[in-house]
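Could you work out the structure for the sequence below:
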Amino acid sequence: MLTSSARFAMARPRAVLVAALLLMLVCGGFGATVKSHMVGGGYLTDSLESVRANDFITENFPGGNPNLIVMVSGDGGVNSPEVRAEAQRVTGELGGDPNVTGVQSYWTNLATRSDLATALKSKDGKRGLILATVTGTDTEVQNRAADISARLDGDHDGVEVRVGGMAGTFADINHQVEKDLVLAEAIAVPVSALLLVLVFGSVIAALLPVGVGLFAIAATMGILRGLTTVMDVSIFALNMTSALGLALAIDYSLFLVSRYREELANGLDTRAAILRSVQTAGRTVVFSGLTVALALAALAVFPQPFFKSFAYAGVAVVAAAVGASVLLLPAALVLLGDRVNAWDLRKPVRRWLGRGEPAPRPIEATFWYRLVTGVMKRALPVAVVAAAVLLALGSPFLRAHFGTPDDRVIGTFASSRQVGDALRQDFNADMAASAVAVLPGFHGDAKAIGAYAEKLSEVPGVAAVLSGDGVYATGTKMAAGVPQMIGPNGTYLSVGTRIAPYSPEGKQQLAALRAVPAPGPVLFGGAAALNEDTMDSVISRIPLAAGLIAIITLILLFLFTGSVVLPVKALLLNMLSLTATFGAMIWIFEQGHLSSLLGFTSTGSLDLFMPILMFCLAFGMSMDYEVFLLSRIREEWLTSDRGPAANTRSVALGVARTGRIFTAAAGLMAVVLLAVATSEVAPMKLFGIGLALAVVSDATVIRGLLAPALMRLMSTGNWWSPKPLAALHKRIGLEESAPVTEGDRTGADHHHDAHDAEADAHAAGEGGRMVSTLPHV
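Next up, the predicted model:
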């Protein structure tokens, strides 16, 4: 298949490149509006108890569970004429909006509801709140909240108006993520291009991966926009899948272009070098992409739209990156030929420094060969020390605490964050963190509800309970005559709290509230209940997702290598690398180290969605380098005498031939991911820094130290497989062929490596017919 696609691209290269350019323009144009069609969260599902509780209130008591909070502040206090006038203007504008219901405020309740008005006024008397509910689907709510924020947010004659609440928070996140994407790509693309020039020397060679990367970005935008027409797609997918597409496209192009230049240097002509590159590096790219795509596909087992959007979009983006690499690059390379090495910037630099051309060095004299040889001489101590260091780095993960994100994921410049900080610090009860107890179908005595409310108010940390019978604070009835909260389909109670809903104390308070005997079936909603229900829903699916990824990886690597030992080794090394990465992320983002340097607020918990997403991505990317390294080691092994010494030399040669390439690839991928980490949204920082650390540690500590040490310790056992499985692999395993034909060599006295020598010995025939295959394991 790969040979056929490469020949197709080489036969009509201009048509292929023009078609790719047109497709890139169409996808880019179609995907230009994708942001306005994405959702800010995607963390919830309709089956959760807390979601059903909130839906009940929305359907039966419009405005009873506000998602928009407007804070009006002034130095003169909430009762000063200027603050009151501004509050009345905001209240009137919200009341006149057909998409807003349930508008109430400190000022509207001051005369008739002094108890509720007190809850809506800050402790110092300088801030007052306006509560409302923005109606519509998740996407409509966020877009409408963004429009409201644009109209209301600002300073007016010394009076500050800030828009927050859940709707305002997601509107701010959406806007910031869109801005951050532009900045990240503005950093990643030129820096990657510069680094590629340093890696290749040639400007032309460096531009090829960049071009494929730009195609991947445009394709990603089009894919995401297409997905929004059939499902909810998380706004976080905008940055993450764009970064993934760019990073993988550059990665895969780097592998292919490097192999092509190597084959040219080994004496193959242009077409034979392209075919050989596609069949070796291209085969590795396809296999690596398949591993990454299947790791991402495992996210589909989670019910949340957040994960599903990454599963579907991630698979499509990986497919686009792989397809562009194995189809567009052969078309470009056949047009360029040996001009791929043109504009070599190293030559003028050497002339300027007065240095001549470097003399070619044997492979045994290279840094990577000497490093790996030294590692394998001390294989056991190196393996023990490296594993111990990675486990120590991962130890903070044992003390991890997870929660769902709130307004603190964004910087203090955002109005929703300012409102959230004020609610947590300056008000007796955090109106954004209130719990709700819903009794659907309740038609009993209102006194029973009052007694239930009184018991709820006695739970530690509860500021007040609002029911149809009155307002209760610490067990005392404060006032009566509150709005009707008992309807034909049931009733609900609003429970104000002083405790952060995502903290361990918030979880304990929710358990205490649920333990209070209710006068009927009860559903709990609100921030703490949403957090607990969501965590339970996600955690229950983790074993299934992890099991699928492990099984898929073991099967694919067996098909790739014919060994049952190497897949297990790869799985264990990946887990070790990811453990260290997650431990570092807990240390930084949960425990708050480096928070001032990186510009985020530690909340004492970590967003559970990000580690799961990072695990799937990092696992796939780690396999990317594993497959690339094993491919070259296996090439050397297949041409050897299959003895213990041959195993050691194959590992050394494989690392020596690929070390510089996968280290450069890891550096380039880290640049793209760290560009994402410049975001002002904390989960994006976590995503970028965490994955960059995972990629770099995997390409250095794992591939440079642990993998060679373990392969030396296992010796020829690396390639062992039971006879039935060995026979199965011979029938269905993935093998590669060497398309070297008569007349391909351009210089008879050119130095050949072991693989090329064997290919020369076996190649024969005319017209490019493939006549030999590498032997099976």
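
going forward, measure contacts between C-alpha atoms and count neighbours the same way
OK.

Now for the closest residue in space to T373 that isn't next to it in sequence, how many residues are close by?
The shortest distance from T373 to any non-neighbouring residue, by CA to CA, 6 or more residues apart in numbering, is to A652 (6.2 Å). Here the number of neighbours of A652 (other CA atoms under 10 Å) works out to 27.

Could you measure from A652 over to R634?
A652 is 11 Å from R634, where distance means CA to CA, to the nearest Å.

what does R271 give?
According to CA to CA, R271 and R634 sit 24 Å apart.

do the same with L214
In terms of CA to CA, L214 sits 33 Å off from R634.

again, but for F582
31 Å.

Could you look up the SS state of the spatially closest residue to A473 that is not a sequence neighbour?
Nearest residue to A473, sequence neighbours excluded (CA to CA, 6+ apart): A464, at 4.3 Å. With DSSP: H, G, I helix; E, B strand; the rest coil as the basis, A464 sits in strand.

Spit out the contact partners of Y472.
Applying CA atoms under 8 Å, 6 or more residues apart in numbering to Y472 gives the contacts 453-454, 457, 464-466, 478-479.

In a markdown table, list these along with distance to M669.
Output for the contacts of Y472, formatted as a markdown table (distance: CA to CA, whole Å):
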| residue | distance to M669 |
| --- | --- |
| A453 | 55 |
| E454 | 57 |
| S457 | 53 |
| A464 | 51 |
| V465 | 52 |
| L466 | 53 |
| M478 | 60 |
| A479 | 61 |
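
from these, which single one is nearest L597?
Closest approach between the contacts of Y472 and L597, by CA to CA: A464, at 39.0 Å.

if we can go back for a sec, ok, how many other residues are close to the residue nearest to A473?
By other CA under 10 Å, the burial measure for A464, its neighbour count, is 30.

to compare against the first, here's another:
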Amino acid sequence: MSHVLFRLGRWAHRRRRLVLGGWLLLAVVAVASAIGSGGQTNDVFTIPGTESQRTTDLLKRKLPAFGGGSAQVVFATHGGTRVTDHRQRAAIEETMRRLGDVPQVGAVSDPFQAEAVSPDQRVALGSVDFTAEPGNVEESTLDDVERAVRPAQDADVQVEYSGSVYPGWRTEVSELPELVGLVIASIILLITFGAVVAAGVPIVTAVLGVLITIMGVTAVAAVVDIASASTTVAIMLGLSCGIDYGLFILYRHRNNLLAGMAGEDSVGMAVGTAGGAVVFAALTVIIALCGLSVVGIPFLTVMGLCAAVAVLMAMAIALTLLPAVLGFAGERVVRFLRLPGRPGWTERVARTAAAEPERTRGAAWARFVVRHRWPALLCGVLLLGVLALPATQLELGLPSGSAKPTSDTQRRAYDLISAGFGVGANGPLLVVADGAHGEGDADRIAKEVGDQPGVVSARPIGARDDVVVIQAVPVTGPNDPATADLVHHIRDHREQVAAGTGAHVTVGGTTASNIDVSAKLSGALPVFLLVVVGLAFVLLTFAFRTLLVPLKSIVGFLLSVAAAFGAEVAMFQWGWGEHLFGITPTETISFLPIIMLAIIFGLSSDYEVFVVSRIKEVHGETDDPRRAVAVGTALAARVVTAAALIMFSIFVAFMATSDPTIKAIGFAFAVGVLLDAFVVRLTLVPAVMAIAGSRIWYHPAWFGRVVPDPDIEGRRLERPER
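From the prediction side, this is the model:
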């Protein structure tokens, strides 16, 4: 493989105008396709195989008014005014009438007719059911909803919203995190290379890769449902991986130039050596992301595939476009900055790192770890173990309005509903009876549901032909484990609930859907981990031709991700970061663990490949395994440090948003990357390899005969074929 990559790098360098033109043409085609197709990402969310999804599908067929998204409209008065006062009641009734005339609205529930007025007559609760799924409700419809509530607002009635879809429910996507991440990445690269051109090249190539990916995804969105979050994850990984892969190859190229190698040979050698690590690192990330498809939830599958395409694009650009751009840059990548008062300092640092890596701080750290390998191993494992302890209290769920900031309408609605009707009214269940006949069956089933332990009230809210919809209000909130128990209890006793009617009862609605999603994700987690870890183990075994290196890599990943989960639970679930991050303590979002496992596993394998490939490269030149660990780690430390800090900065930048879910995701990813890079890959890995010595490279004799050597470290390029 090293020879193939060497020739590819030299070819791209020689044919740089052709390569650059090809990539620019691809970018133009991608942009034109996105604009021409009119594709747009959406927020259509389905969970095949769950009862809540079957309930939704049934309602779409037989009772479309209840088959889509829903909103609760909360009316509140203050001071001495009551919602039942003549002026306020008339305004609320007029508002509900207008809401019934809004396009895509299938049914409305007037709070006075439904007797949904709080005992103190200060809060009234109306509901709006849409005929379309939340992701397919038009913005113009939500604008009409806002206009329809003006009579109530004009009568000094506070109006707030909650539910699965309502005005302002979509999280505004800001470009600020990406911009902040790019600025910080530029600073890190400038410090790493000490040259403006060298710092700019990885960023420019990574941005081009992200542009092509996002435009391609947008074009495909014209024919396939693609969740809006997919582009956010693709951008996050496309930028970070694109910069990291470019950094790794450019760093080798720059060191080759400083050692006196000619430009074309230098690029070829960089791609032939560092490029091999990039290929295996990228393939590991791609495997982890594609592994999201085993969960069986379409939006996660699409998210993983979009992110995998972004990583694949980053790899392709690093292996082809980057060598071409380096051909244009020439010697400018070693044209160093001159700092006031310290002339020549940046050049001295760079030349020392290239020619005398044993004098760098990374080398000092590597020698320290090798010398004190047992204490380093024990301290590192102890640190990660302590950080992981809170993960034993991990609680999964989809955050409700209670997790939102008080400036959010959903949070204000949640608080008003809780005060007026009890916390359970924030998450009503839809009990659907298919095959019920007449009001008698509807009332009988509603009474049975209302008599179940944990139900405050149950009443029919819609019927058509042989389908009846009953709204059941639990005692507990939407994210309380007792509510999940209630859903399962009703499902387990459905025959009793429908006794004498011949109807088949199912439980759906937003709350039940969230419970089903969390259960499905929890059940899929072990299978996902087994598939992804198994495939990655095979890939890394092939790359390094040993069983112990992949095993060590996977154990290190499990330690770092457990510690990241622990930090997440402490900060966001226990509330240690409540004031620091401006969040409300709540359960961990249910799809975070599986996404985090995929992404952090992929990125941790990146750093594993970068570090171990350099150790293996040095090991091939010396009979001293511990010296190979120290020198190899020293050679990789600078670039891995820069790569990890870039990843960390991009993830942290996403915490600048106001959405608590995005904050939690950004925090978990940032902590996971930081711990994995510095504690695991630059501390535990060299410590374990120094302890194991040459045994770390052991493989059975048959393995060496059967499995080909990919030459990931590029030993065969010492005398490359020209």
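
Drop the TM-score for these two in here.
Taking TM-score structural alignment, normalised by the length of the second structure as the basis, the two superposed chains have a TM-score of 0.91; 705 aligned residues with a CA RMSD of 2.8 Å.

hang on, the residue nearest to T373 of the first structure in a strand?
No - counting by three-state DSSP, A652 of the first structure is not part of a strand but helix.

when you align them, which residue in the second structure goes with it?
Taking TM-score structural alignment, the alignment pairs A652 of the first structure with A630 from the second structure.

got a list of what that match touches?
The contact partners of A630 of the second structure, by CA under 8 Å, 6+ apart, come to 363, 366-367, 370, 615, 686.

repeat that with 7 Å
The contact partners of A630 of the second structure, taken as CA atoms under 7 Å, 6 or more residues apart in numbering, are 363, 366-367, 370.

In the first structure, which of these still touch?
For those, the aligned pairs still in contact in the first structure (both residues aligned by TM-score structural alignment, their matches' CA atoms under 7 Å) are 363, 366-367.

Could I get the full set of strands for the first structure?
Ranges of strands in the first structure, per DSSP state E, are 68-73, 100-105, 127-134, 154-156, 159-164, 402-403, 435-440, 462-467, 470-473, 476-479, 486-487, 490-497, 523-526, 606-607.

between those, which gets nearest to A19 of the first structure?
Of all these, strand 606-607 comes closest under CA to CA, at 41.6 Å.

Residue range in the second structure corresponding to that closest one, please.
Going by TM-score structural alignment, strand 606-607 of the first structure sits over residues 588-589 in the second structure.

what's the average per-residue distance for the matching stretch once overlaid on the first structure?
In the superposition with the first structure, the average deviation recorded for stretch 588-589 of the second structure is 1.4 Å (mean CA distance after the TM-score superposition for the first structure).

Tell me which residues touch the counterpart of E568 of the second structure in the first structure, please.
Aligned counterpart of E568 of the second structure in the first structure: M585 (TM-score structural alignment). If a contact means CA under 7 Å, 6+ apart, then M585 of the first structure has G690 as its contacts.

run the last query once more with 10 Å
Applying CA atoms under 10 Å, 6 or more residues apart in numbering, one finds that M585 of the first structure lies in contact with 393-394, 396-397, 400, 579, 591-593, 606, 611, 686-687, 689-691, 693.

ditto for V325 of the second structure
Neighbouring residues of V325 of the second structure by CA under 10 Å, 6+ apart: 12-13, 16-17, 19-20, 201-202, 204-205.

Centroid-wise, who is the farthest residue in the second structure?
H86 (50.1 Å; CA atoms, centre = their mean).

Check the alignment and tell me where T95 of the second structure lands in the first structure.
Counting by TM-score structural alignment, T95 of the second structure corresponds to V90 in the first structure.

for R54 of the second structure, same thing?
That one, R54 of the second structure, aligns with R52 by TM-score structural alignment.

Tell me how far its match lies from S234 of the first structure.
From R52 of the first structure over to S234 of the first structure the distance is 21 Å, taken as CA to CA.

between those two, which one's more packed in?
Under the criterion of other CA under 10 Å, the comparison of R52 of the first structure against S234 puts S234 first, with 25 against 17.

Next, the contact list for the counterpart of that one in the second structure, please.
By TM-score structural alignment, S234 of the first structure lines up with A227 in the second structure. Residues in contact with A227 of the second structure, defined by CA under 10 Å, 6+ apart, are 40-45, 135, 221, 298-300, 302-303, 306.

tell me which residues in the helix ranked longest in the first structure are buried?
The helix that spans the most residues within the first structure, counting by DSSP state H, is helix 165-200. Of the residues in helix 165-200 of the first structure, 165-178, 180-181, 184-185, 187-189, 191-193, 195-200 count as buried by neighbour count, 16 or more other CA atoms under 10 Å.

what's the mean deviation for the longest helix along the second structure versus the first structure?
Counting by DSSP H, the longest helix found in the second structure is helix 510-544. With mean CA distance after the TM-score superposition for the first structure, helix 510-544 of the second structure departs from the first structure by a mean of 1.9 Å once superposed.

and the gap between K35 of the first structure and L613 of the first structure?
As defined by CA to CA, K35 of the first structure lies at a distance of 20 Å from L613 of the first structure.

residue in the second structure matching N67 of the first structure?
Applying TM-score structural alignment, one finds that N67 of the first structure aligns to S70 in the second structure.
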